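Undergrad: got a predicted model here, sequence first, then my questions.
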Amino acid sequence: MFVVLDGAVDMHYRVEGTEQVERLTPGRVCCVEPGDEHVARPVPEARILVIEKRDSD
């Protein structure tokens, strides 16, 4: 789970093989399942809280 605290983040992920981009701003939350392809790119910088399950990769 990604929570944007300050700034903005472009979250890149794939849905059925097609890349999608969602802009996350403060207060927005993005949940990613284990194994889902994703890349978080700050725009141009951001503070993000990342919460992971134990033993997640």
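TA: Sure thing, it's come through.
Undergrad: please make it C-alpha for all contacts and neighbour counts, starting now.
TA: Will do.
Undergrad: tell me which element residue 56 is part of?
TA: Using DSSP states H and E, residue 56 maps to neither a helix nor a strand.
Undergrad: find the nearest non-adjacent residue to it, please.
TA: In this structure, residue 56 finds its nearest non-sequential neighbour in residue 34, 6.7 Å apart by C-alpha to C-alpha, 6 or more residues apart in numbering.
Undergrad: isn't the one you found up against residue 57?
TA: Yes: Residue 34 lies in contact with residue 57 (C-alpha atoms under 8 Å); the separation is 7.0 Å.
Undergrad: and here is the other one:
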Amino acid sequence: MKITRSRDFTAERAWGAQDIANMNGITTRLHWTDQPYRWHINDGEEVFVVLDGQVEMRYRCEGVEHSQLLEVGDIFYASVGTEHVASPVGEARVLVVEKEGSV
């Protein structure tokens, strides 16, 4: 049993993470960041939940770029092959659920 208070979590670098769980090859990690990630495509599906702050999520579908501002409680689901980049507005904490070893 373990309780994690996400609002208290910080990291030494942007996108630093704390492992929460690994269940049959699916990882759940708490990330802290104050910098954008990079455009990428995960090795599988990804669930991205904003726990603190705001995150601009940009993604491409059929070659068209879209943008959505995610707020606390919002969930972004990236299906296989979805190219995307997360850019926090200030500091943000996010919970990411994805295949172990995914980008």
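TA: The structure has been received and is ready for your questions. What you are looking at is a predicted structure, and each value in this text was computed from that prediction instead of being measured.
Undergrad: in the second structure, what sits opposite the residue nearest to residue 56 of the first structure in the alignment?
TA: Mapped onto the second structure by TM-score structural alignment, residue 34 of the first structure lines up with residue 80.
Undergrad: which SS class is its match?
TA: Secondary structure, DSSP: H, G, I helix; E, B strand; the rest coil: residue 80 of the second structure is coil.
Undergrad: roughly how far does the residue nearest to residue 56 of the first structure sit from residue 18 of the first structure?
TA: 18 Å (C-alpha to C-alpha, to the nearest Å).
Undergrad: which one of the two has more residues nearby?
TA: residue 34 (10 against 7; other C-alpha atoms under 10 Å).
Undergrad: residue in the first structure matching residue 63 of the second structure?
TA: In the first structure, residue 63 of the second structure lands on residue 17 (TM-score structural alignment).
Undergrad: can you report how many residues neighbour that match?
TA: Count around residue 17 of the first structure with other C-alpha under 10 Å applied: 8.
Undergrad: also residue 10 of the first structure?
TA: By the criterion of other C-alpha under 10 Å, residue 10 of the first structure has 17 neighbours.
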